[in-house]
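Trainee: Coordinates for the following, if possible.
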Amino acid sequence: MTASPAERTSPVGERGREAVRYPHVPGVLASVQIHATGAAIARMQEQSGALPWFPGGQTDPWDHIESAMALSATGFHAEAEAAYEWSWRTQREDGSWPIKTVVGTVADRGIDSNFCAYIAVGVWHHFLITGDGAFLERMWPTVWSAINLVCKFQRADGAFRWGADHVTHDMFDEALVTGNASIHQALDCAVRIADEIGRPEPDWETALADLAEAFRSRPEVFEPPSDHSMDWYYPVLGGAIRGRRGEEMIAERWDEFVVDGLGIRCVDHRPWVTGAETSELALALEALGDTEAAIGLIASIQHLRDPDGSYWTGLVYDDGKRWPVEKSCWTSAAVVLAADAISRATPGNGIFRDVRSP
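Mentor: The predicted model follows:
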């Protein structure tokens, strides 16, 4: 379905004198359809502000933020801010969040460094869209505590350990490719926040530079890439690898993961395509300048779209069954963020494309 110019303005009104533009995907999804996806995410939000995987399911601090970002991009600013308030309220004294919470009850008290870092991406994204400096100041202590904790996970070689025991704070030494690539983006956003409010953090800048150098010059310090597609495209998505090297990285494993007309595999040897990973790959391609391929990927997963605007997590294509049988909040969110990057609709559309790598 092609989005006409009239469809590209919000169905919910205007900001000041200028019509508010909402994300769309030319020839695939109109802005009203993306707005419906935002509404589907808002309906999954708990009264506490938490954004679980699906109603009654678990909430983790990374996917919670991704879903909040989609709310910001689709005009649900109050709901997005309720999500950030949840993050503010549930942050622990050490700056971390539990890995898993289920309807308000902590189910896994562990610490994941990447999960904790992502708050900076969401807070910067919401500020870019709303221009709300008071929100940025209000969330600064939360971001500051989280990023200072995360920096303790950095090894001498520049890579970040993936997690720790919450009670003892003993760290697990493995440095994972996907988590580190996401931390790379989070550190850039954290530095931008600090600069915006006039409180620069040189230690964060150093941590970002050391991590960027590890990706460029010492890839062996990370755990070997797994059979999951995220380890393939995340260095590009997180901004650690771009340009010609990023293009080569994507081309190298394209045939392993991409299933024409259906999306991309989550795991390279399984007949299972997933909407979130496909959307994230689209974001990576858009950041490399290949918008046409990004549009094609989003078009390929429309078989996962539900009439209510939400998206099913994935499809086992050799038997035609959706699995798991759930419409996940974060899958819908990834589609929205990809649509925003492709259409360059909101002021936050470059949150992935514009990552700086020292």
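
Trainee: switch to C-alpha atoms for all contacts and neighbour counts from now on
Mentor: Will do.

Trainee: all strands of the protein, in order?
Mentor: Applying DSSP state E to the chain gives strands spanning 9-15, 18-21, 58-59, 100-102, 105-108, 111-112, 163-164, 171-172, 258-259, 263-265, 272-274, 314-316, 321-322.

Trainee: Distance to residue 355 added to those, as a markdown table?
Mentor: Formatted as a markdown table, these follow (distance: least, Cα to Cα, whole Å):
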| stretch | distance to residue 355 |
| --- | --- |
| strand 9-15 | 27 |
| strand 18-21 | 23 |
| strand 58-59 | 26 |
| strand 100-102 | 28 |
| strand 105-108 | 31 |
| strand 111-112 | 22 |
| strand 163-164 | 24 |
| strand 171-172 | 27 |
| strand 258-259 | 25 |
| strand 263-265 | 24 |
| strand 272-274 | 25 |
| strand 314-316 | 29 |
| strand 321-322 | 34 |
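
Trainee: Which stretch among these is buried most, on average?
Mentor: Highest mean neighbour count of the strands of the chain: strand 263-265, a mean of 28 (counted as mean count of other Cα atoms under 10 Å).

Trainee: quick one: contacts of that one?
Mentor: Under the criterion Cα atoms under 8 Å, 6 or more residues apart in numbering, residues 229, 257-259, 271-275, 277-278, 297-298, 300-301 lie in contact with strand 263-265.

Trainee: quick one on the thing from earlier: of the strands of the chain, which is nearest residue 225?
Mentor: Residue 225 lies closest to strand 263-265 among those, at 15.1 Å (Cα to Cα).

Trainee: Would you do the same for the sequence below? I want to compare the two.
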Amino acid sequence: MTMSSSRPGSPGPGRTERLVLPGVLTAAQAARTVAGIAAAQRPDGAIPWFRGHHLDPWDHVEAAMALDAAGEHARAEAAYRWLAEHQNGDGSWYAAYADGAADEPTDRSRETNFVAYVAVGVWHHYLSTGDDAFLDRMWPTVFAAVEFVLRLQQPGGQIGWKREDDGTDRTEALLTGCSSVHHALRCALAIAEHREEPQPDWELALGLLGHAIRHHPERFSDKNRYSMDWYYPVLGGAVTGAAAKERIEERWDEFVVPGLGVRCVVPNPWVTGGESCELALTLWAMGESDRAVDILRWIGHLRAEDGMYWTGYVYDDEAIWPEERTTWTAGALLLAVAALGGDEATTAVFGGERLPVGLDPEGCCG
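Mentor: Got it, this is the predicted structure:
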């Protein structure tokens, strides 16, 4: 029996053995967090931030991945089915839907990193289940999403931010978003390789994008006040090894608040659960599990009685803010714990050793 057949809010006997981390989660706590995500999921599979708030495609996928890490494969598959059924004709999804209602988009722009992330989730679900039929069903969805994203790739390799509802392309490139797209393209290529359907254009696009992330910061908008721009090039797999270590150490003291978590943006005295969990996942991928566990322990103060996590905490005011508990914050926590616990699908997707790397362009691309 899985958590989906357990009473909402009860511990339940779901597959939580890899979601236990001393000082972070017990099995009962993990199951309660999974139940909290499941309770927010609509019957049609949509996973909004919380009921009554909007759904965005990226966070929807992150929550679905957390459900898979907990053994809630039917719920996760329903989330991907929602994406397949409501994909726009150009391969995209809208940036936001009211409470996950497909017929009520509240932001009709189409953000490239939101669209691309389906590839990460689909590959994670396949690795979690070994379900080739699922991969067959989702391949057209992934293919169309990647093709949409690559239509916004610029000559320097970076990916434009979004396409507006009127068809106007915003060619401004965001480092965090492009780093996430880099990860998604690697997963999309892994799916293509598994299906023995080579995609050389995707390989070249991935190589160009990785080159831009590593060597051409001037091709991206200056958002370096945000912690995501600091760690996402590492989390997305574009920056590795000694360069990753140097990048993280360089700004550690700016963004990390010992005992509390990771700032969203400097100099604001605000730590957030999502950024903290993603940095922990980044540190794990770098082989620094001890520091990753420390950060996850620190954000225990964001855990609510229902097993969900508050978005953030303003430590100068000793105040929770905003007063919301999101499925994606809980999902990020569960994925970080799953990686540290050795969940095979999660480690394969975020560790990246077995993901394709693309074709690195020779020399500089201009």
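
Trainee: before we move on, back to that, between all of the contacts of strand 263-265 of the first structure, which two are separated the most?
Mentor: Among the contacts of strand 263-265 of the first structure, 271 and 298 lie farthest apart (Cα to Cα), at 18.5 Å.

Trainee: Which one's more surrounded, the two?
Mentor: Counted by other Cα atoms under 10 Å, residue 271 of the first structure and residue 298 do not tie: residue 298 has more neighbours, with 26 against 17.

Trainee: That one reaches residue 335, doesn't it?
Mentor: Yes. With contact defined as Cα atoms under 8 Å, residue 298 of the first structure reaches residue 335; the gap is 7.4 Å.

Trainee: how about residue 244 of the first structure, what's its match in the second structure?
Mentor: Here residue 244 of the first structure is matched to residue 242 in the second structure, going by TM-score structural alignment.

Trainee: gap between that match and residue 351 of the second structure?
Mentor: Between residue 242 of the second structure and residue 351 of the second structure the distance is 16 Å, computed by Cα to Cα, to the nearest Å.

Trainee: Between the two, tell me which one has more neighbours.
Mentor: Applying other Cα under 10 Å to residue 242 of the second structure and residue 351 shows that residue 351 carries more neighbours, namely 21 against 9.

Trainee: Run a quick check on the more buried one versus residue 283, I expect a contact.
Mentor: No. Counting by Cα under 8 Å, residue 283 is not a contact partner of residue 351 of the second structure; they are 10.4 Å apart.

Trainee: Between the two ends of stretch 18-35 of the second structure, what distance do you get?
Mentor: Across stretch 18-35 of the second structure, the terminal residues are separated by 16 Å (Cα to Cα).

Trainee: cool, and stretch 266-279 of the second structure?
Mentor: Its first and final residues considered, stretch 266-279 of the second structure spans 15 Å by Cα to Cα.

Trainee: which residues in the first structure does that stretch match up with?
Mentor: Counting by TM-score structural alignment, stretch 266-279 of the second structure pairs with residues 268-281 of the first structure.

Trainee: List the contacts of that stretch.
Mentor: With contact meaning Cα under 8 Å, 6+ apart, stretch 268-281 of the first structure is reached by 227-230, 233, 237, 256-257, 259, 262-266, 294, 297-298, 301, 304, 311-318, 330-332, 334-335, 338.

Trainee: List only buried entries from those residues.
Mentor: By neighbour count, with 16 or more other Cα atoms under 10 Å, those hold 227-230, 233, 237, 257, 259, 262-266, 294, 297-298, 301, 304, 311-316, 330-332, 334-335, 338 as buried.

Trainee: How about residue 63 of the first structure, nearest residue that isn't a chain neighbour?
Mentor: Nearest non-adjacent residue to residue 63 of the first structure, counting by Cα to Cα, 6 or more residues apart in numbering: residue 330, 5.8 Å away.

Trainee: what residue of the second structure takes the place of that neighbour?
Mentor: Aligned counterpart of residue 330 of the first structure in the second structure: residue 328 (TM-score structural alignment).

Trainee: same thing with residue 303 of the first structure?
Mentor: The alignment partner of residue 303 of the first structure in the second structure, by TM-score structural alignment, is residue 301.

Trainee: can you tell me how far its match sits from residue 148 of the second structure?
Mentor: Applying Cα to Cα to residue 301 of the second structure and residue 148 of the second structure gives a distance of 40 Å.

Trainee: do the same with residue 258 of the second structure
Mentor: In this view, residue 258 of the second structure and residue 148 of the second structure are 41 Å apart by Cα to Cα.

Trainee: who has more neighbours, these two?
Mentor: Using other Cα under 10 Å, the more surrounded residue of residue 258 of the second structure and residue 148 is residue 148, with 20 against 11.

Trainee: Let me see the ranges of the helices in the first structure.
Mentor: In the first structure, the helices defined using DSSP state H lie at 31-44, 61-73, 77-90, 113-117, 119-130, 133-151, 177-196, 202-217, 230-237, 243-252, 254-257, 275-287, 291-300, 329-343.

Trainee: Looking at the ones you listed, which is nearest to residue 157 of the first structure?
Mentor: helix 202-217 (6.9 Å).

Trainee: So for that closest one, what gets flagged as buried?
Mentor: Neighbour counts over helix 202-217 of the first structure (16+ other Cα under 10 Å) mark 204, 205, 207, 208, 209, 210, 211, 212, 213, 214, 215 as buried.
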